[in-house]
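K.L.:
next comes the sequence, and after it the predicted model I'd like to discuss.
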Amino acid sequence: MGTVTPFPGPRRQDGQVGFERAELMRILDLYGRMVAAGHWRDYAMDFGREAASFSAFRRTAERPEFRIEKRPALRNRQGMWSLLNEAGMVLKRGQELGAVLAPVERRLVKLVGE
């Protein structure tokens, strides 16, 4: 038998925050509808010790138009989900992902309706 050598480089940190499958499916469903409407073109995900974030871009070279963050440490306070705008201001915060995504979904209805 051979010897197993660990892959060099940064290792996954203990306690890293991530999205569950149902949460990610909900976010990617919204992203896909915004892409189909011609509004978003790119996305990025970031996973850290304190938060996981999903950023949606109109164009690749810009700052994200919206950022959806999951911060489990705020679960018992303001809610672990937050929606931030391009400037980093919190637009909506809550316990449920659907309620936090509601302003973006309303905007999608306006885009499709035009």
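P.N.:
Nice, thanks for sending it over. Not measured: the values here are computed from a predicted model. Numbers count the residues shown, from 1 in each chain.
K.L.:
use CA for all of it now, contacts and neighbours both
P.N.:
Will do.
K.L.:
buried stuff in stretch 103-111?
P.N.:
105, 108 (16 or more other Cα atoms under 10 Å).
K.L.:
right, I mislabeled it, should have said stretch 62-72
P.N.:
So stretch 62-72, judged by 16+ other Cα under 10 Å, has buried residues 63, 64, 65, 66, 67, 68, 69, 70, 71, 72.
K.L.:
repeat for stretch 76-90
P.N.:
Buried-residue list, stretch 76-90, by 16+ other Cα under 10 Å: 79, 80, 81, 82, 83, 84, 85.
K.L.:
ok, second structure coming up, stack it against the first:
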Amino acid sequence: MSIEKNPPSQGAVIPQQVAFDRREMSVILSLYGRMVAAGEWRDYGISCLRELAVFSIFRRTAEHPLYRIEKQPKLRNRQGQYAVVGMDGQILKRGSDLKAVLRVLERKLIRAVK
């Protein structure tokens, strides 16, 4: 007989990695497409890690990301699982509604189009 340390709760599935689902990607890529059309953004990268998923946005390919859109399911019941992080690491917006969190970047689109 074996005894498991910290067994997962009944019915809980432990994912190997966190990823954005199709609905989330649709929302993110819609904003990304508008910013590319405005000439603000040029490239992106996606990282699916064990504890979080990151959509990184670049102005040019060979530089640090301007923004990171992060999904951390562990924070779902606390501050919200989505966050927009600036180039300097500052959290610009955090919440549980992805569209509401991305509004902080849409404001930059309005300024860019003027």
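P.N.:
Alright, I've got the coordinates. Predicted, not measured: the structure shown is a model, and the values here were computed from it.
K.L.:
from the buried residues of stretch 62-72 of the first structure, which is closest to residue 22 of the first structure?
P.N.:
residue 70 (13.5 Å; Cα to Cα).
K.L.:
residues touching the closest residue to the closest one other than its chain neighbours, list them.
P.N.:
Leaving aside its sequence neighbours, residue 70 of the first structure sits nearest to residue 81 (Cα to Cα, 6 or more residues apart in numbering; 4.8 Å). Counting by Cα atoms under 8 Å, 6 or more residues apart in numbering, residue 81 of the first structure touches 68, 69, 70, 71, 93, 94, 95, 96, 97, 100.
K.L.:
if you set the cut-off to 10 Å instead, what comes out?
P.N.:
51-53, 68-72, 74-75, 92-101 (Cα atoms under 10 Å, 6 or more residues apart in numbering).
K.L.:
please tell me how far it sits from residue 62 of the first structure.
P.N.:
Noted for residue 81 of the first structure: a distance of 23 Å to residue 62 of the first structure, by Cα to Cα, to the nearest Å.
K.L.:
quick one on the thing from earlier: could you identify the most distant pair in the buried residues of stretch 62-72 of the first structure?
P.N.:
Across the buried residues of stretch 62-72 of the first structure (Cα to Cα), the longest gap, 24.6 Å, separates 63 and 72.
K.L.:
mind checking how far residue 46 of the first structure is from residue 19 of the first structure?
P.N.:
10 Å.
K.L.:
sorry, slip of the keys, the one I care about is residue 107 of the first structure.
P.N.:
For residue 107 of the first structure relative to residue 19 of the first structure (Cα to Cα), the value is 24 Å.
K.L.:
coming back round to it: what do we get in the second structure for the residue nearest to residue 70 of the first structure?
P.N.:
With TM-score structural alignment as the criterion, residue 81 of the first structure lines up with residue 82 in the second structure.
K.L.:
pull up the gap between its match and residue 101 of the second structure, please.
P.N.:
Residue 82 of the second structure is 7 Å from residue 101 of the second structure, by Cα to Cα.
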